[in-house]
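Undergrad: Predicted model and sequence below, questions to follow.
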Amino acid sequence: MHTRTVAVLGYNGAQVIDATGPAEVFAIANELAGGRLYRVVLASVDGRDVVGASGLRLGVELPLGDIADTVGPLDTVVVPGTYRWTVAAGQTGLLDALRGAAASSRRVAAVCAGAFLLGRIGLLDGRRATTHWMLLDELAERFPATKVERGPIFVADGAVFTSAGVTAGIDLALALVEADHGPVLARQVARFMVVFMQRPGGQRQFSVRLRSEITKPVLRGLLDAISADPAGDHRLSALSSRAGFSERHLSRLFARELGTTPARYVEQVRVEAARALLETSDAPLDVIARLSGLSSAETLRRSFTRDAGVTPHAYRQRFRSTGATTG
């Protein structure tokens, strides 16, 4: 059985889960397949241990440049991201080591802000790529020769793979396992890890409430009340009465603070509630629609598809394929 060597790049300040998440995917694939499909090596520029962004120390096995001579030919290089990606992207030694490893490996996979390191060594030029949703504009601005994809959890373009933030590195690693050994093994790994094979909806699936930055305490309380009871009476008149504002002023407040209307915000919260019910129950769509405040199965389908990018039925279909394609 051919063993593929996977080098995870370790450096100070890297997000630990960006490194350990993919490593666990490969390790579990080994266990479930009953053989050594992958040999995972944590390597740094100089072979010294590194300290991740969380403060955890990671034990490095050897210098990145020594892997080919010590372990064997490199198959895959995994590049974790970091909160301090501007610092990492300016470290010449780190970039030189990554450039050399990338040139001698079959493929390179960056998690989260690791995409910026690939961009700095020219690997994203003329390619499609993605990164954490908060950094998409920055990636597009810094690397204009890259076509930045804003929806996918991960993007495969030839031998270069990039993914969205943090736990998306697990999705990416599952795609690599599928590409190497087929969807059956990748599905088994996903089931073992209790994750999606292909997360529905891409980067559009983040919490409505969490992505709302509110400065007005009254509005914050109103939004919390909507989230706590999505099926409640949240017509503009009812919201206005609870907030103590005129309907016109409340609409202006929503536009300024949230960039949307009260009705649209309520709909987004209801779709999020429906998503949770789809994930945790086998209830029919009309029941889910009623419980989430979307009134009917047809309204649920229409609103859910607009917000999540997939139908409610498709959202329920988990553990199939990662959806990975190369080229």
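TA: That came in fine, so what should we check first?
Undergrad: Only C-alpha atoms from now on, for both contacts and neighbour counts.
TA: Fine.
Undergrad: Do a quick rundown of the helices in the stretch 51-200 of the chain.
TA: 67-70, 85-88, 92-103, 114-120, 136-142, 168-181, 183-193 (DSSP state H, counting those that start in this stretch).
Undergrad: The first one: how far from the chain's middle?
TA: Computed by C-alpha atoms, centre = their mean, to the nearest Å, the separation of helix 67-70 from the middle of its chain amounts to 31 Å.
Undergrad: tell me which residues of it are tucked away?
TA: Within helix 67-70, the residues that count as buried by 16 or more other C-alpha atoms under 10 Å are residue 67.
Undergrad: do you know which of the helices of the stretch 51-200 of the chain lies nearest residue 223?
TA: Judged by C-alpha to C-alpha, the one of those that comes nearest to residue 223 is helix 136-142, at 27.0 Å.
Undergrad: Other residues contacting the closest one?
TA: Here helix 136-142 makes contact (C-alpha atoms under 8 Å, 6 or more residues apart in numbering) with 116, 130-131, 146-148, 150.
Undergrad: need the residues you listed in TSV with distance to residue 207, can you?
TA: Shown next, in TSV, are those (distance: C-alpha to C-alpha, whole Å):
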residue	distance to residue 207
116	26
130	20
131	18
146	28
147	26
148	23
150	17
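Undergrad: Go through those residues and name the one nearest residue 260.
TA: Distances from residue 260 to the contacts of helix 136-142, taken by C-alpha to C-alpha, are shortest for residue 150, at 20.2 Å.
Undergrad: Below is structure B, check it against A:
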Amino acid sequence: MPTIAFVVFDGFHVMALAAQPVFSFANRKYGQPFYDTLTLSENGAPVQPVDGPAVMTEPFGNQTFDTVIFAGGDPTDVPSSRGLLEFVRHSASTARRVASICTGAFVLGEAGLLDGRRVTTHWIYARALSKRYPEARVEADRIYVIDGPVWTSAGMTAGIDLALAMVEADLGTDLARAVAQTLVVSHRRAGGQSQHSALLEIDAKSDRIQSALTYAKKHLAQSLSVEQLAEVARLSPRQFSRAFRAETGQSPAKAVERLRLEAARLMLERSRHSVEQIAQQTGFADSRRMREAFTRAFGQPPQAIRRNGRAAVA
């Protein structure tokens, strides 16, 4: 029976354990026990998460497991005890799969497991992960990434997607879909799906600013000057700029660039248009400017985004 071991430590985020029921419901849908799950820590004592009551755990011991999943915590204070890092490396050499949820990728990185591998984490911490472990190939906008035996996922709820992908790999698409329906998840998200939408994240409070954002998304190929957007919002350019920053926390130009980046990234992954064509259709004017914007935002040029997106689909 495959054992799924979740590894936690003081200060971990308890939402990482939201992936555990995926395996329990897989057992029910399978009709008999297939997975065994347990929660581990270095010493086996109750472990205090950052956002909930203490969690009972078992010690590492000398056991081996089919799959070991490491929870995330504060990436500025990555746990690096000798016992934990030895267990990470031991798991990498004995388990079929080693995985991380959210900033758990930093734990894998601390043990040297990310070198040369495609990985992801919560988009907020992707740059920090890349800077701290420069040998890792961080893909900042993925729900989860599978590179051989190492699986990494984005923010907390992405751990559910990761677990569903494991169930699908083990027991098939139909059973994974049934588990997703039971958990009131419409269906598992593909690993290459964007972690977030720029339009949803830019939180406009008034109809006028929201109408300008909607207009911008529909007309990305145009110049989209402040004057043009202000006219849509029926405000003067000065009033519009002030109101836009007050509501969204950023300038109109920055918001438009983010909308263009998202549109261009989706076209790279889903279409056969050339980089130059995509740059023109999304308002970057030319491929050089789009490449510079992609490197600033994602740490990768458009060609790498396209290559990684196609690899994820494959």
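TA: Right, received. Where do you want to start? This is a predicted model, so every value here is computed, not measured.
Undergrad: could I get the helices of the stretch 51-200 of structure 1 as TSV with distance to residue 239 of structure 1?
TA: Putting these into TSV (distance: least, C-alpha to C-alpha, whole Å) gives the following:
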stretch	distance to residue 239 of structure 1
helix 67-70	62
helix 85-88	42
helix 92-103	53
helix 114-120	43
helix 136-142	34
helix 168-181	37
helix 183-193	42
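Undergrad: Which of the ones you listed sits closest to residue 155 of structure 1?
TA: Nearest of the helices of the stretch 51-200 of structure 1 (C-alpha to C-alpha): helix 168-181, 8.4 Å.
Undergrad: quick one on the thing from earlier: quick one, which of the helices of the stretch 51-200 of structure 1 is nearest to residue 19 of structure 1?
TA: So among these, helix 168-181 is nearest, using C-alpha to C-alpha, at 8.1 Å.
Undergrad: post-alignment, the closest one versus structure 2, mean distance?
TA: Helix 168-181 of structure 1, aligned to structure 2 and superposed, deviates on average by 0.7 Å (mean C-alpha distance after the TM-score superposition for structure 1).
Undergrad: counting contacts, what elements does that helix pack onto?
TA: Identification of packing neighbours for helix 168-181 of structure 1 by 3 or more C-alpha pairs under 8 Å, 6 or more residues apart in numbering; DSSP states H and E yields helix 16-33, strand 154-157, strand 160-163, helix 183-193.
Undergrad: Can you tell me which of these is most buried?
TA: Ranked by mean neighbour count, those are led by strand 160-163 with a mean of 28 (mean count of other C-alpha atoms under 10 Å).
Undergrad: Tell me the residues of structure 2 aligned with that one.
TA: Using TM-score structural alignment, strand 160-163 of structure 1 lines up with residues 150-153 of structure 2.
Undergrad: Contacts for that stretch next, please.
TA: Against stretch 150-153 of structure 2 from outside (C-alpha under 8 Å, 6+ apart): 97-102, 105, 113, 119-122, 142-146, 159, 162.
Undergrad: just to revisit the earlier point, format the helices and strands packed on helix 168-181 of structure 1 as JSON lines; extra columns: distance to residue 8 of structure 1.
TA: JSON lines is the format used below for these (distance: least, C-alpha to C-alpha, whole Å):
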{"stretch": "helix 16-33", "distance to residue 8 of structure 1": "6"}
{"stretch": "strand 154-157", "distance to residue 8 of structure 1": "18"}
{"stretch": "strand 160-163", "distance to residue 8 of structure 1": "14"}
{"stretch": "helix 183-193", "distance to residue 8 of structure 1": "19"}
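Undergrad: For structure 1, just list every one of the strands.
TA: 4-9, 38-44, 50-51, 57-58, 62-63, 74-79, 107-110, 128-129, 147-148, 154-157, 160-163 (DSSP state E).
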